[in-house]
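Enquirer: one predicted model, sequence on top.
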Amino acid sequence: MKAQTAGAAERGNDVTRPRILVVGAGFAGVECVRRLERKLSPDEADVTLVTPFSYQLYLPLLPQVASGVLTPQSIALSLRRSARYRTRIIPGGAIGVDLKAKVCVVRTITDRIVNEPYDYLVLAPGSVTRTFDIPGLTDNAFGMKTLAEAAYIRDHVISQLDLADASQDPAERASRLQFVVVGGGYAGTETAACLQKLTHSAVRRYPRLDPKLIKWHLIDIAPKLMPELGDKLGRSAQEVLRRRGIEVSLGVSIAKAGPEEVTFTDGRVVPTHTLIWTAGVVASPLIATLDAETVRGRLAVTPEMTLPGSDGVFALGDSAAVPDLAKGEEGAVCPPTAQHAMRQGKAVADNVIATLRGAPLQPYEHKDLGLVVDLGGRDAVSKPLGVELRGLPAQVAARGYHWWALRTGVAKVRVATNWTLNALAGDDFVRTGFQARRPAKLKDFEYTDTYLTPEQVRAHVEGSRPAAG
């Protein structure tokens, strides 16, 4: 692999302008970049964004892509559509940061290693799927964190119906029609609910298949489903799932996972070819390369979202433990949700601009607006502003919030059109070709083994500097 150090010769006259480097194109990173583009004049600073893909993924609607309600393009919001677009995008991922040298080490999508110097650094690398040392997990489970995973899971689930329909073996047919989702949070609950809707509708097109053979399992080690919703709404969601035939098992996890069966910690063995793992997230491994103080794996930052002891470094989103001033509790930090990430992005951009202009920084404070959970069809549970809703009113609140939160008018039109078409015409249950002969699992989508250690970062940066003389 080649190493490249950006220099004055590459930038020409631009070297005199401050360099703002933003890592991550999630809700936090994109909102930050957009605000910088709006509020900074082109000659005030250069803005660079490090991201593998030149789009912002609207993550809360990912289960609806997996179930075919929405097309992948409808929730992938292009970063190049902005009328004020001028940000330089480096297609890749940050794999290390040398805070003393003020250099971010980036691995591009072609596996080239480049050094990107900065004057101001905004860290919003997001999170990765949290896994445990469970035998066979990463080799046999699917994740639900990226657009590619959602599209792949849809292909996989439909292929199980196709293969079961073609099989003459009753045991194989039964195993292909059992599906296991691990994780009773929002992602897992919505994934199980939406995909169960998909198989329930699709099986009508398979006259050789007995609908009773299709079984969905949702399991979680926690004693309650989505505890953030409260006991009543959590029970309501659980009742909706059970009414649909989804078996919900709480206080249970996975003991081991194989290609054709999954063993639960309560001893049950479920023959299945589909294990979807959504049991939470952890901060990006990039955070460990900084050798900085953390709170439960997230960077410890000030209320202004600055990194203590590091000049010009800001951190926000899923990878930062931003103090939750609105709660007024000692040690409370903001949850890793989209509504906080979006607002933190704007607040960090304002603080970066304030630093550039010598103005005082402002602390971040936001009162949580509530939670919405879309269970597909007319089923939903929501708690906007503390008001508990169920059924159709909750569905209106959930989809209304998501539609409003989409950043572009084009995305809003696409999503609204998809919802309308799906409600009127249903699904065609078409596989798009992601399901290849060699299956792709959790370990194939999240490259968590590509990050450097703090020592490797320093050695790389030192080794790539031009020799004096």
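Expert: Great, that's in hand. Numbering: from 1, shown residues only.
Enquirer: can we go C-alpha only for contacts and neighbour counts from here?
Expert: Fine.
Enquirer: can you give me the helices in the stretch 351-469 of the chain?
Expert: For the stretch 351-469 of the chain, the helices defined by DSSP state H, counting those that start in this stretch cover 391-405, 409-425, 442-445, 454-463.
Enquirer: please apply the same query to the stretch 101-250 of the chain.
Expert: Using DSSP H, counting those that start in this stretch, helices in the stretch 101-250 of the chain cover 137-140, 147-166, 170-176, 186-202, 231-243.
Enquirer: is it possible to get a markdown table of those that adds distance to N418?
Expert: Formatted as a markdown table, these follow (distance: least, C-alpha to C-alpha, whole Å):
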| stretch | distance to N418 |
| --- | --- |
| helix 137-140 | 32 |
| helix 147-166 | 16 |
| helix 170-176 | 29 |
| helix 186-202 | 15 |
| helix 231-243 | 24 |
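Enquirer: so can I have JSON lines of the ones you listed showing mean neighbour count and distance to E462?
Expert: Output for the helices of the stretch 101-250 of the chain, formatted as JSON lines (neighbours: other C-alpha atoms under 10 Å; distance: least, C-alpha to C-alpha, whole Å):
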{"stretch": "helix 137-140", "mean neighbour count": "20", "distance to E462": "35"}
{"stretch": "helix 147-166", "mean neighbour count": "21", "distance to E462": "36"}
{"stretch": "helix 170-176", "mean neighbour count": "18", "distance to E462": "53"}
{"stretch": "helix 186-202", "mean neighbour count": "23", "distance to E462": "42"}
{"stretch": "helix 231-243", "mean neighbour count": "17", "distance to E462": "53"}
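Enquirer: this is the comparison structure:
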Amino acid sequence: MNPKRILVVGAGHVGLYAALRLSKKLSSLEAEVIVVDPQPHMTYQPFLPEASAGNISPRHSVVPLRRELRRCTVVAGAVTRLEHDRKVATVQPIAGPTREIAYDHVIVAPGSVSRTLPIPGLHENGIGFKTIGEAIYLRNHVLARLDLAAATSDPDVRRRELTFVFVGGGYAGIEALAEMEDMARDALRYYPELKPEDMRWVLVEATQRVLPEVDRDMGAYTVQQLLKRNMDIRLDTRLESCVDGVVKLSDGDSFPAGTIVWTAGVKPSPLLDKTDLPRGERGHITCIPTLQVVDGDKVVEGAWSAGDCAAVPDLTKPPGAYCSPSAQHAVRQAARMADNIANVIRGREPVEYKHKHAGSVASLGLHKGVGQVYGIKVKGLPAWVMHRTYHMSRIPSFNRKVRVVVDWTLAFFLRREAVALGQLHEPRVEFLEASAPVPSRQG
């Protein structure tokens, strides 16, 4: 028989895990798996705060695609159009002309992007926190603020550079805020010109609570812990403007800030606008519990989706509920989807995805955490240990597990590196200044 071609669009949690499982379950005579993604790696996003804070090497929080997907074909490029009626995807490689890839089954898993609002100044001054590049940039940016503040004699400049604003009180925002404050406080030992009280860390959250994934008392505990570290927590408050770095809040307060980090939610990838697949009211691809795409009551043959970009019914909750956009669901959905595709190729029936969310654990900096797992509430050091243990077990490949554990082990004996490598973001500046443009000789 001719092998079926399975196209995987996106190599995040869903794409990588699904492709890896398919390549192991199906022989080359049964299927060919092609993975398309602009990046050569998968980013394990739960480790972004630790990578940004210097607890682990940024390289160890990403998984190289070609190293892990050796039995798959990896195409470095972006899908610019997906025509499922024809079962053809148009791909723009990172170099060269576009190409069309025909397929029998497609896994649409481009994930999500930051959900921003039309706030004046956000585009010019905001920093996202969803990619490894943004995590590295934020680390360098925060450490550079300490250098600027230590070098200046102007109190207004120092106050502005040492004001750090994080917008969004979900897990991403809380962990990023807590880890960066922990890193900056640790770095101050090398800055005799600065004191911890010189820094101002502000959390802006539009609702009346943080960490909506856990019970209110655990969210309240998190706020209390942050307040003990002299952080400024603004609940039921919105960012209204940040033009020229001047933060204006809905509670009437206004102040300049050197750092504005946006972590206020996500939305499905814009790539979905370039497909002909059915979508729901919020832009997600509509799926049934088997992870098959549906148009109304009709299954779209050969189309599958999961993760942040898909609306997958949660069978553990009342009708109408959908699985949350978490790595926990994404990894399990990927496994179930891969098994279902293998079942369909082998003439069997797909099985419904059903998983009761186990809970969540968040890091609040070194040796500090909060979480709620299977109804059990944990705080402090036990939660921090649980957070690290769980995510170390979930990151793909034995190679990455070992490297992360080595990073953590070394951190017990060696001080955290607190140096900004800002030149990474503009590496050619000095070379351009040292060299002069030479007119080309024609004829």
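Expert: In hand now; what should we look at? Quick caveat, the model's predicted, so the values are computed rather than measured.
Enquirer: out of the helices of the stretch 101-250 of structure 1, flag the one nearest E388 of structure 1.
Expert: Nearest to E388 of structure 1 among the helices of the stretch 101-250 of structure 1 is helix 231-243 (7.1 Å), distances taken as C-alpha to C-alpha.
Enquirer: what's the closest one packed up against?
Expert: Here helix 231-243 of structure 1 touches strand 246-250, strand 380-384, going by 3 or more C-alpha pairs under 8 Å, 6 or more residues apart in numbering; DSSP states H and E.
Enquirer: tell me the most buried of the ones you listed?
Expert: Of those, the one with the most neighbours on average (mean count of other C-alpha atoms under 10 Å) is strand 380-384, at a mean of 23.
Enquirer: so which bit of structure 2 is that one matched to?
Expert: On the basis of TM-score structural alignment, strand 380-384 of structure 1 is assigned to residues 369-373 in structure 2.
Enquirer: C104 of structure 1 is nearest to which of the helices of the stretch 101-250 of structure 1?
Expert: Nearest of the helices of the stretch 101-250 of structure 1 to C104 of structure 1, taken as C-alpha to C-alpha: helix 147-166 at 25.9 Å.
Enquirer: what span of structure 2 lines up against that closest one?
Expert: Under TM-score structural alignment, the match for helix 147-166 of structure 1 is residues 132-151.
Enquirer: related to what we said a few turns ago, between the helices of the stretch 101-250 of structure 1, which one is nearest to L79 of structure 1?
Expert: helix 147-166 (15.6 Å).
Enquirer: what's the angle from that closest one to helix 186-202?
Expert: Here helix 147-166 of structure 1 points in a direction 40 degrees away from that of helix 186-202 (axes from the mean of the first three to the mean of the last three C-alpha atoms, to 10 degrees).
Enquirer: helix 147-166 of structure 1 vs structure 2, average distance?
Expert: With mean C-alpha distance after the TM-score superposition for structure 1, helix 147-166 of structure 1 departs from structure 2 by a mean of 0.7 Å once superposed.
Enquirer: who are the packing partners of that helix?
Expert: By 3+ C-alpha pairs under 8 Å, 6+ apart, helix 147-166 of structure 1 packs against helix 62-66, helix 170-176.
Enquirer: in a markdown table: those, plus distance to A76 of structure 1.
Expert: Output for these, formatted as a markdown table (distance: least, C-alpha to C-alpha, whole Å):
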| stretch | distance to A76 of structure 1 |
| --- | --- |
| helix 62-66 | 10 |
| helix 170-176 | 31 |
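Enquirer: of all those helices, which one comes closest to L316 of structure 1?
Expert: helix 62-66 (22.2 Å).
Enquirer: ok, the alignment partner in structure 2 of V281 of structure 1 - contacts?
Expert: Aligned by TM-score structural alignment, V281 of structure 1 pairs with V266 of structure 2. By C-alpha atoms under 8 Å, 6 or more residues apart in numbering, the contact list for V266 of structure 2 reads 112-115.
Enquirer: returning to what we had before: which one of the helices and strands packed on helix 147-166 of structure 1 lies closest to L229 of structure 1?
Expert: helix 62-66 (19.0 Å).
Enquirer: what does the closest one contact?
Expert: Contacts for helix 62-66 of structure 1 (C-alpha under 8 Å, 6+ apart): 70-72, 75, 144, 146-147, 150-154, 187, 190-191, 194-195.
Enquirer: at 10 Å what do you get?
Expert: If you take C-alpha atoms under 10 Å, 6 or more residues apart in numbering as the criterion, helix 62-66 of structure 1 is touched by 59, 68-75, 144-157, 187-195, 198, 374-376, 419.
Enquirer: wait, what's in contact with R81 of structure 1?
Expert: Contacts of R81 of structure 1 by C-alpha under 10 Å, 6+ apart are 55, 408, 410.
Enquirer: which helix or strand contains the counterpart of it in structure 2?
Expert: Using TM-score structural alignment as the criterion, R81 of structure 1 maps onto R67 of structure 2. For R67 of structure 2, the element it lies in under DSSP states H and E is helix 65-68.
Enquirer: try L20 of structure 2
Expert: Per DSSP H and E: helix 13-25 holds L20 of structure 2.
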